[in-house]
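K.L.:
Below are the sequence and a predicted model for it; my questions follow.
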Amino acid sequence: MEVECIDEIQRVLPELDHERLLAITEHLSSVVGVTKKEDLAFLEKADFQEYLTPIQCRKLLQAFKQRELKDKVDTEVSSVPSGNVIPTSSLDIQRENGQSCFTPLQTQSYNPGSTLLKTQNSWISQFQIPWEKMPASLSQTMLRGQRASPADRRAMVRTVVSTMQQHCSNPNRAACTEIAKTIVAKYPLTFADMNEEGEQIGIGYYSLINQLKTRVEHVNRNNTSDRIRRPRTTQSSNADATIKTSRCKLDSYGCVNWQPRCLPDGETADSLEERRKQMAATFQSVGPRAADSPDIDFSMDLTYIYQRHMINTCPPPSVCEIEEQWPFLFTKRGLCNHFKILTGIDISDRLGEALQTKGKKIVHFFRSHSHNKDTQHILQDLDRNTTMQRSCHGIAAMLLLMKCFGEKEESIFILVDTTSTKASIERERALPPSPRLLMLGTTYLEATKWMVSIEGKVAYILDEDLGFADALSVLMASFYAFNVEYQEPACATLEFIQRFFLRINPEDGSKCTARTGVSRKTGQLVKRKSATMNPRVLSFLRQLTEFEWKNME
C-alpha cells in the first residue's frame, strides 16, 4: 500500500521531495489508518495538514475523490447490472417469549436509476478534446492545476462545442455528459465543481454539462431541423399515489452511518431497551435540561443503533411515536449529536461558522448586483439598524437566497408573535407536515426566539440564549435524522444550505424527489425535471464563484 500511496501523492504533487513523501505516507499508514489505495478517498484536510500547505491539501483531496469517481465508473461499465439490490443494514428487533434479539431485515430491492449514461453516438468514443486550440492563459492554468477563469472556461466550452459539431450538428445531453466527464477527469483542479474548501460538489462536472448543452442550443437557435426532439413519454399519474412500503436510497442520502449493523460491545437488545426506559423516566422527572448530562450523552450514543432501528422501520413511525420512545432526541443537543453520528458532521459548528463567513459573502454579492425590489428591501432593512447587523447576516443571506431562487419565505420560515407558545401556535395555526423554522419576532430579521415544527406539531423549542445558526441546525438535522425529503417549494434553498454551508455533497441526486411543482414564472403546476443537482443552485454557485474571481486582489 505504501508504494501506491507514494505514487498517488507524487502524481498530484511532483514538487515534494522524497523525505517529505515518506513522512506523509508513514503518518497516513500508522496514525490515520490508511491500509489500501481506496482509503485515500476518505481522507480529510486535518489528516495531513501539518505536512502540506492548504493549497497542496486541497489538490490532494480533490485528486483522491476524483480517482474514486473514476474507479466507480470503471467498475459500473464492466459490470452493467440489470438491477440493483442493496442489503439493508437495519435491524429488526423481535420479541419472542419475553426475549429480544436482533435479526437482519429482509434484503430489499430498489432501482435508483442507472448511473451509466447510454448513448448511441459512436463518434463519442473517438472524440478528442482540442486542447491545442485553447487560449494560452488556459493552457498555463491547466498545467499549474489552478482554477480556470470564467472567460477562459467559456472559451473552452465554445471551442469544444465547435469541434463536437463537426461530428454531430446537435449533440444530445448524453453526449455532453460524456465529454464533460472526460474534461474534468483530465483536469479536475481546473474544471471540476468544487467549493471553497476544495471539496467536489456532486458529481463534479454537472455545471460543465449544462454549459456545453446551453452552448449547443445557442448555436442551433435558428436551425429548426436540428432542434427537433421526439415527444416525451409520460408515466401514469397513478404512479405517485403508491404507498411507500420499502426503504429507498434517498432515505440514507448524505449519511455515513444510516443504520449500523453491529450492537455495541457488551450490549444486547434487552440492555439497550433498559437504557431507553431509564432515559424516558429521567426525562419525565427532570425534563429536557437533563440532556446536558454526560450520562444521557453516553446512553444516547450507545442506543444510536436502537434509535435508527425505530426511525428506519417501514412503514415509518410518526414523529410523535418517536418522541414518546426517545424524548431526548427532541432536544437540540440530542438531535445534533445524533446528526453527528449519522453524517460525521458537527452541524452546529459547521453551520455557525459558514453563516458568519459565507453568509457575509452572499450579502456582499447581492449588494454588488442589481436585483429586484424584494432583495433591495432586505438589504435596506439590514442597513437600517446597525446594531442588528452582526446577529442577522445569516438570516438576511437565507432570505436573499430564497428571493433569488423564487421561493417564498413561508416554505421554510414561519413568522409568529414573540409571545406565542407551543400550545397557542398549534391551536391557532395549521402547520405544514414538512419541517419549518418558527421565528418569533416582528420581522424575520428581528426574530430572537426559535421553534421547529414537524408533521404539523412543534417538536423543538430552543433556549432563548441560542441564535439563528442553532435554530437552522435543528431544522436541517431533522430532515436527515427522520428521513424527511425536502419540500418542493423550498428545495433549491435547502439544497444550497446542504451543499454550500454544510458541505454534504452526494453525487446521487437530490433530497427532493417531487415529480411536480409550482412554476416560479407562471404559478401553474408543472412537471419537475429530474436532475443530478438542482440547476438553480448550480447556477448561483457559478455566479458567486465568478463574482469572487472578479473581486480577487
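P.N.:
Structure's in. What do you need?
K.L.:
hey, let's count contacts and neighbours off CA atoms from now on
P.N.:
Noted.
K.L.:
Strands of the stretch 201-350 of the chain, start to end?
P.N.:
Secondary structure of the stretch 201-350 of the chain, counting by DSSP state E, counting those that start in this stretch: no strands present.
K.L.:
ok, which stretches of the protein are strands?
P.N.:
With DSSP state E, the ranges of strands along the chain come out as 84-86, 91-96, 99-104, 108-110, 413-416, 436-440, 449-454, 457-461, 516-518, 525-527.
K.L.:
For those, could you give me TSV that also reports distance to residue 302?
P.N.:
Supplementary listing: the strands of the chain in TSV, determined by distance: least, CA to CA, whole Å:
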stretch	distance to residue 302
strand 84-86	26
strand 91-96	15
strand 99-104	15
strand 108-110	27
strand 413-416	34
strand 436-440	29
strand 449-454	26
strand 457-461	23
strand 516-518	41
strand 525-527	44
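K.L.:
okay, those strands, which one's buried deepest?
P.N.:
Mean neighbour count (mean count of other CA atoms under 10 Å) peaks for strand 436-440 among these, with a mean of 24.
K.L.:
residues in contact with it?
P.N.:
Where contact means CA atoms under 8 Å, 6 or more residues apart in numbering, the residues beyond strand 436-440 that reach it are 411-420, 447-454, 471-472, 475.
K.L.:
relative to strand 449-454, how tilted is that strand?
P.N.:
Counting by axes from the mean of the first three to the mean of the last three CA atoms, to 10 degrees, strand 436-440 points 160 degrees away from the direction of strand 449-454.
K.L.:
Identify, by residue count, the longest helix of the protein.
P.N.:
In the chain, ranked by residue count with DSSP state H as the criterion, the top helix is helix 54-79.
K.L.:
and here's the other structure:
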Amino acid sequence: MLLRVHISPTNIRRVELPERPASVDHLKSFLSETLQLKSGFSLQFEDPDFNNELCNLNDIKELPAPKATLKVLWEASPPLDSTDTSSVSSLDTASMTSCQNDVQSPESSVSRNLRSVEQWPSTFNIPAFSLDVELRLRKANEIYQQTKKPLNVPRDMKCEILDKIVQAIFEIKAYPDAYEVQSVASALVQKHPCLAEPGKRTGWDGWVMSIKFKLGNYRAKLREAGCSEVSVNTKRKSHEGVTATIKKPKRAEVNFLPDHPEGQTDDSLEEVRLIMIDEMKKKRIDSALIQQKMQETFSLRRKEVVEIQPLVEEIRERWPALFLKDEICMEFFRISNVDLLEKFNMSLEKYTTPLLKLYRKRTDAFGEEMKTLLDKLDEQVSDITTHRKITALKGLPIFLREKPACFLKMCLDTDPEDHSTKGVKIGILTVVEDDVAAVTSLPTVINLAIILEEAIVLQDITDLPAAFAYLFGLLYALNMEYPKELKYTFEVIQKIFMDLGGTCSARVQSLKSKLC
C-alpha cells in the first residue's frame, strides 16, 4: 500500500507499506518508526467520496486503497531538543494547529497569537453558554416545540449570548462579511428555535443587527486594549482632518496582523531578525534555523508589511529569507492556514480538463489569441500533462477577457535583465533560449522568474504552474494588490483554486458555475 504523508507544508513524504495495517494505531506506530515522528498526533485522510476533502481517520477500513494521502495533526508541540529534520518540520505544523495547548516553549508561545482555522465554517458552531442560560434555553425550546411561542429574551441573557458569540466569531475572523454574520444568526436560531423573532422574514434578522453592533463594541474594547489587528484601523488626525487608512483582511487572511508573542517586543524580535540576516549571508544556510526564526518574527514582519507598506526592495533587504521558495509557502500557511503548493496543484489538476473544454468550445469568441494557444498545445508531443496545465493557466485571462500580455512576459537569454523587467509591476518572466531554430519550432524555456516592482525577486522555477503559485503566495506575504488588468484571473485563483474568500464577482461566479 502506498501513502503520501503530509507532515508539514514543507515536509511531505512518500511511504510504502508492505501490507494494509490492522488498525489506525498500528498505522500510527508504523509511521512513527518509519518517519521518526514524535508521539501525540492524529491522522486525517483525503476521502474520495467527498471530493478528496480531509476527514478524521478513526477506522482503518475508511482508508482508500491502494493509494492514500494522509495529513498529520499534532495534539501537542514536540520537544524542542529534537534535532532530526522531520521533528523540526513537524514542530512548525504543531505550532499552527495546537494553539490551545499548555506546552511552555517558544513555538507554543508564538502559536497562541495565531488563529488555527482555515476559513469560515460552512456551519457556524454556536458556543455553549453559562449553565443557567443553557437551562433557560432548553426549557424555552421545549415550550416552543409545543406552542410555537418564542422566548421573550431578558436583557442580561441576551448580553451573555451576544458576548459569547462575538468572541467565537473573533477567534475565526475579526471583520466577518455580511453573509457570514447572517450565517451565525441563522445557526443560533436553528440551534435554539425559541430565539426566533415573530413577524420577521427569516426569524433572525434582529439577531444579525445585534451581532453586528456587539461585534463593533467588542472590537472597540480590543482596540483600547492594544490589539494590533483592530488598532491599525483607528482614525488618526492630520492637518487635513480626521483620516483612517483601512487595513482590513480582504482576501480571507486568517492571521492578517497578529500581536507579538507573549514576552516579545519590537526590539527583541528585531534582534532575532538580525540573527537571520547573518545566517542568510552564509554559504550553507541552516534552513531549520531560518524556519524557526521566521515563525518567531511573523508578527513583526506583518506589522511592517501591513502598517508601513514598504517597497518590495526594502522588504528584500530586511527579510531576504521571505523570498526563499520554502519560506513563501510557510508564510502563506501562517497567513491563511492553507498549504500553497498542495492546494494549488490539486485544484489545477481538477480544473484543467474543464477549462480546456470551455476554451475549445468558445474558441471563436476569443479570436486568434486563444486559437494560437490551443494550436501550440496540440503541437506538443511530450509531457502533455504539464503543457495542458500551462495552457489552462495561460488561457484563463483570455477567457475572462483580460490582458495577459503585460503580465506574462517573455525574453531571450541574451536580453539584458532591466530591459525585460522595465515597467512591470507584477509579472512572470519566461526566459527562452536564443536559438535560430526556435523561429520554426517551439522555443526552449531555460528559466522562469517572478517580477515585482520591476525587479526579479525569484527565479529558477520549475514550470509556469509553480510560478503562478509562488507569485500568489508572495502577493499574500507582501500584502500586495492584484494587478488591475488581471484582477479576475487572480480572483479565480483565490476563490476557486485556493477556496479562499466568499462571494465571487459576477464574471468569476459565471466561470465557477460552468466548472462545477
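P.N.:
That came through, no problem. Everything numeric here is computed off the predicted structure, so don't read it as measured data.
K.L.:
Nearest to residue 536 of structure 1, out of the strands of structure 1?
P.N.:
For the strands of structure 1, the distance to residue 536 of structure 1 is smallest for strand 516-518, at 14.3 Å, taking CA to CA.
K.L.:
what's the matching range in structure 2 for the closest one?
P.N.:
Taking TM-score structural alignment as the measure, structure 2 aligns no residues with strand 516-518 of structure 1.
K.L.:
so what secondary structure elements neighbour that strand?
P.N.:
For strand 516-518 of structure 1, the packing partners by 3 or more CA pairs under 8 Å, 6 or more residues apart in numbering; DSSP states H and E come out as strand 525-527.
K.L.:
how about the helices of the stretch 151-300 of structure 2, start to end?
P.N.:
Listed in chain order, the helices found in the stretch 151-300 of structure 2 under DSSP state H, counting those that start in this stretch are 155-172, 178-191, 205-225, 228-231, 266-280, 287-296, 298-303.
K.L.:
Please identify the most buried of the ones you listed.
P.N.:
Stretch with highest mean neighbour count among the helices of the stretch 151-300 of structure 2: helix 298-303 (a mean of 22; mean count of other CA under 10 Å).
K.L.:
ok, average deviation of it from structure 1?
P.N.:
Here helix 298-303 of structure 2, set against structure 1 after superposition, deviates by a mean of 1.3 Å using mean CA distance after the TM-score superposition for structure 1.
K.L.:
how much space between the residue nearest the centre of structure 2 and residue 494 of structure 2?
P.N.:
For structure 2, the residue sitting closest to the mean C-alpha position, by CA atoms, centre = their mean, is residue 336 at 3.1 Å. Taking CA to CA, to the nearest Å as the criterion, residue 336 of structure 2 is separated from residue 494 of structure 2 by 11 Å.
K.L.:
what's the answer for residue 502 of structure 2, then?
P.N.:
Distance from residue 502 of structure 2 to residue 494 of structure 2, counting by CA to CA: 10 Å.
K.L.:
Ok, residue 503 of structure 2 next?
P.N.:
Summarising the geometry, the distance separating residue 503 of structure 2 from residue 494 of structure 2, computed by CA to CA, is 11 Å.
K.L.:
So for the two, which residue has more residues nearby?
P.N.:
More neighbours surround residue 494 than the other of residue 503 of structure 2 and residue 494, with 19 against 11 (other CA atoms under 10 Å).
K.L.:
what's near enough to touch the more buried one?
P.N.:
Residues in contact with residue 494 of structure 2, defined by CA under 8 Å, 6+ apart, are 251, 500-501.
K.L.:
Next: residue 321 of structure 2.
P.N.:
For residue 321 of structure 2, the contacting residues are 276, 280, 290, 294, 327, by CA under 8 Å, 6+ apart.
K.L.:
Also residue 258 of structure 1?
P.N.:
Going by CA under 8 Å, 6+ apart, residue 258 of structure 1 touches 252, 308, 342-343.
K.L.:
ok, now residue 46 of structure 2?
P.N.:
Going by CA under 8 Å, 6+ apart, residue 46 of structure 2 touches 52-55, 68-70.
K.L.:
6 Å instead, please
P.N.:
52-54, 69 (CA atoms under 6 Å, 6 or more residues apart in numbering).
K.L.:
do residue 459 of structure 1 as well
P.N.:
Neighbouring residues of residue 459 of structure 1 by CA under 6 Å, 6+ apart: 452-453.
K.L.:
Recalculate using a threshold of 8 Å.
P.N.:
Contacts here follow CA under 8 Å, 6+ apart; on that basis residue 459 of structure 1 touches 330, 451-453.
K.L.:
Closest one of those residues to residue 27 of structure 1?
P.N.:
So of those, ranked by how close each gets to residue 27 of structure 1 (CA to CA), first place is residue 330, at 40.3 Å.
K.L.:
Looking for the alignment partner of the closest one in structure 2.
P.N.:
Aligning on TM-score structural alignment places residue 330 of structure 1 opposite residue 323 in structure 2.
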